[in-house]
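Enquirer: Sequence plus predicted model, see below.
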Amino acid sequence: MDEQPEPVQAAGPALDRRAELSEFLRTRRARLKPEDVGLPDFGRHRRVPGLRREELAQLAGVSVAYYTRLEQGNGRNVSAEVLDSIARALRLSNAEHAHLTHLAKPKQHKKKPAGRTQQVRGGLRQLLDSIDTVPAYVVGRRTDILAWNRMAAALFGDWGELPAPERNWAHLVFLNPRYRELFVEWDRKASDIVSYLRMDAGCHPDDPRLSALVGELSVKSEEFRRLWATHDVKEKGHGIKRLQHPLVGELTLSFETFRLADDGEQSLVTYHAEPGSPSAQALRLLASWGTDATRAGTQASAP
């Protein structure tokens, strides 16, 4: 498929970086118990779940006043060393550590405009078209689906038939009923999508299109609101997805994500099946049916 136009969304207010930092630290602290980090718990009544601020400050080796200011969203002049200590105390994953750094110490160098149009290189589009047995697509900022091949359309549905703003994984997963049926483990897919958006928001809180997307999903999906409030972040470069395709039935596919070296905001995602498996046979059927499979699949899964 050729590169598709950038989804057009009404601009939304920028996300509040200080509020994001405050809530992220608060939710990470709340998930820890004293016994989790080797502190004594004397059975005293706790007004809030998890560690107290003074306990976290003790673990991180900073003053309570300093940590309190940070948790209130004031990350000005905080050093990388202090952030590392707090990340260790909170038992943050690598993705969470990176997210904390983005929120507390935003990069000062000149960045590409947050709302810029995302372009897919011509050579990459040609590569997609040449891969005729493996579903593959390019995903960009805000989980926008930027380009895809014929096999991806046969597997996921023809995104070219959707309005531009709906060619977005978050929009599809939370607002399109077909994708709730397509993903066998829909809850896991939904959680992954929100985590990706959280990471994006940490890097680009001033992106009006991201703010508009989050606002729309928050209004229209109670499940999105619940997951967004957890402030969970993670990165997943590979894994397994189980799909219930309307034509070929259940498939178990492995996916691989390749971040582009010349544009870290875009990734090439591919899906493949274990050789000789029923899922591999199902993919071969989809490849042989081509466009007919895409059209039939859309009709079969229409409400």
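Expert: Done, it's in. Just so you know, these numbers come straight off a predicted model, no measurement behind them.
Enquirer: CA only for contacts and neighbour counts going forward, please
Expert: Will do.
Enquirer: Helix, strand or coil: sort out residue 256 for me.
Expert: strand (DSSP: H, G, I helix; E, B strand; the rest coil).
Enquirer: hold the first one in mind and look at this next one:
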Amino acid sequence: MKLAAFDYAAPRTVPEAVAVLADGGRDVRVLAGGQSLLLEMRLHRLSPDLVVDINGVGGLDRLDVNDGTAEVGALVRHDVFDSPRAVPGPLGTLLALAAPNIAHPPIRARGTMVGSLAWAHPASEWCAIAMALDAVIRLRGPEGVREVPVRDWFLGPFTTARRPGELLLSVRLPLLDAHTGVGFLEHRRTHFSFAQVGVAVALAVRDGVVEEARIGLANCADRPVRAYAAERELNGTEVGHSFVRAGRVAAEQDAAPLAEPYADVEYRRQVIAVLVARTLRQAAEGAPQ
């Protein structure tokens, strides 16, 4: 199916991009990887008036590690994180565990982490990790640069706190303490399906006790979810003692799953409970004791 007609802009700098995006009164979309946008345009579910291609904007492809954070630019591709060496420590391991779950190699070679955060698909792996780690999103608009904590970013399916005319510049993720074990698991109906449930875990452990648990859930509600209630079940407990209980709490208190054609709500809650417990065990096995 052919795409509907649209105007096209290819700015070379961030100020140029912001100026083009600030041209109000039209449906304007940003093209980075385009792996979601172009499909929706091809299916005529989206018909923007203007597509702003930022692939020529300098500096947005940087991945900077300093001051205890990894800052991922808007043009850093998914496949950069196939290697755990892309980012030092447990954070790099967590990103490398999640990356192979994203579509397949050609998609990972073009799509971007920041693009996933902008698209805000409830099943997105990067969105779940961002929630688990309290990421911070940087944007620039007509009024300058602002930062949005990820807990305030996702407003619903495919809906974010981005304002008209703003360009996402980067996302900052905290580097994880050396005592942290990480895990990432998904359950999906077929290899090419979106995850019915995805779980990201960072588990800080000292002397066999959980110091801090961080759990992000994908496709467990109409937006990515931080499993705060499950985390409270874990903090201060012996490793492994409360994993099953935390899984049940995540399924019943943190998640709000919707029925799907191949999975009703009861089934999805059971999957969440089991997968959270398994991912916690995966993280605990990788945590230095």
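Expert: All right, it came through fine. A quick note: this is a predicted structure, and the numbers were derived from the prediction, not measured.
Enquirer: Any idea what the TM-score comes out to?
Expert: Once superposed, chain against chain, the TM-score is 0.26 (TM-score structural alignment, normalised by the length of structure 2); 124 aligned residues with a Cα RMSD of 6.1 Å.
Enquirer: which helices and strands sit right next to the host helix or strand of residue 153 of structure 1?
Expert: Element membership of residue 153 of structure 1 [criterion: DSSP states H and E] is helix 150-156. Here helix 150-156 of structure 1 touches strand 136-139, helix 278-289, helix 291-300, going by 3 or more Cα pairs under 8 Å, 6 or more residues apart in numbering; DSSP states H and E.
Enquirer: please redo it, this time with the cut-off set to 6 Å
Expert: Of the remaining helices and strands, none touches helix 150-156 of structure 1 by 3 or more Cα pairs under 6 Å, 6 or more residues apart in numbering; DSSP states H and E.
Enquirer: any idea which helix or strand carries residue 38 of structure 2?
Expert: Residue 38 of structure 2 belongs to helix 37-42, assigned by DSSP H and E.
Enquirer: What is the helix or strand that that helix is followed by packed up against?
Expert: Using DSSP H and E, the helix or strand that directly follows helix 37-42 of structure 2 along the chain is strand 50-53. If you count contacts as 3+ Cα pairs under 6 Å, 6+ apart, strand 50-53 of structure 2 packs onto strand 7-9, strand 28-31.
Enquirer: So which residues of the stretch 1-150 of structure 2 form helices?
Expert: Listed in chain order, the helices found in the stretch 1-150 of structure 2 under DSSP state H, counting those that start in this stretch are 14-21, 37-42, 89-98, 105-110, 113-119, 125-132.
Enquirer: Let me have the ones you listed in CSV, adding distance to residue 160 of structure 2 as columns.
Expert: Converted to CSV, these look like this (distance: least, Cα to Cα, whole Å):
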stretch, distance to residue 160 of structure 2
helix 14-21, 16
helix 37-42, 16
helix 89-98, 22
helix 105-110, 22
helix 113-119, 7
helix 125-132, 12
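Enquirer: for these, which one sits closest to residue 282 of structure 2?
Expert: For the helices of the stretch 1-150 of structure 2, proximity to residue 282 of structure 2 was assessed by Cα to Cα; helix 89-98 is nearest, at 10.9 Å.
Enquirer: which secondary structure elements does that closest one contact?
Expert: Where contact means 3+ Cα pairs under 6 Å, 6+ apart, helix 89-98 of structure 2 is packed against strand 180-187.
Enquirer: Mind doing that once more with 10 Å?
Expert: If you count contacts as 3 or more Cα pairs under 10 Å, 6 or more residues apart in numbering; DSSP states H and E, helix 89-98 of structure 2 packs onto strand 69-73, helix 125-132, strand 180-187, strand 197-206, helix 265-286.
Enquirer: Tell me which of these sits nearest to residue 42 of structure 2.
Expert: Proximity of these to residue 42 of structure 2 was assessed by Cα to Cα; the nearest stretch is helix 125-132, lying at 23.9 Å.
Enquirer: Just after the helix holding residue 153 of structure 1, pick out the following helix or strand.
Expert: Assignment by DSSP H and E places the next element after helix 150-156 of structure 1 at helix 169-175.
Enquirer: list the buried ones in that next one?
Expert: By neighbour count on 16 or more other Cα atoms under 10 Å, the buried set for helix 169-175 of structure 1 is 169, 170, 171, 172, 173, 174, 175.
Enquirer: right, and the helix or strand after the longest helix belonging to structure 1?
Expert: Longest helix in structure 1, counting residues (DSSP state H): helix 186-203. Scanning forward in sequence from helix 186-203 of structure 1 by DSSP H and E, the next helix or strand is helix 208-220.
Enquirer: how big is the angle separating that following helix from helix 186-203?
Expert: Calculated by axes from the mean of the first three to the mean of the last three Cα atoms, to 10 degrees, helix 208-220 of structure 1 forms an angle of 140 degrees with helix 186-203.
Enquirer: packing partners for the helix or strand that helix 208-220 of structure 1 is followed by?
Expert: Using DSSP H and E, the helix or strand that directly follows helix 208-220 of structure 1 along the chain is helix 222-228. Under the contact criterion of 3+ Cα pairs under 10 Å, 6+ apart, helix 222-228 of structure 1 touches helix 169-175, helix 186-203, helix 208-220.
Enquirer: For the ones you listed, please prepare JSON lines with the additional fields distance to residue 28 of structure 1.
Expert: Putting these into JSON lines (distance: least, Cα to Cα, whole Å) gives the following:
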{"stretch": "helix 169-175", "distance to residue 28 of structure 1": "24"}
{"stretch": "helix 186-203", "distance to residue 28 of structure 1": "14"}
{"stretch": "helix 208-220", "distance to residue 28 of structure 1": "21"}
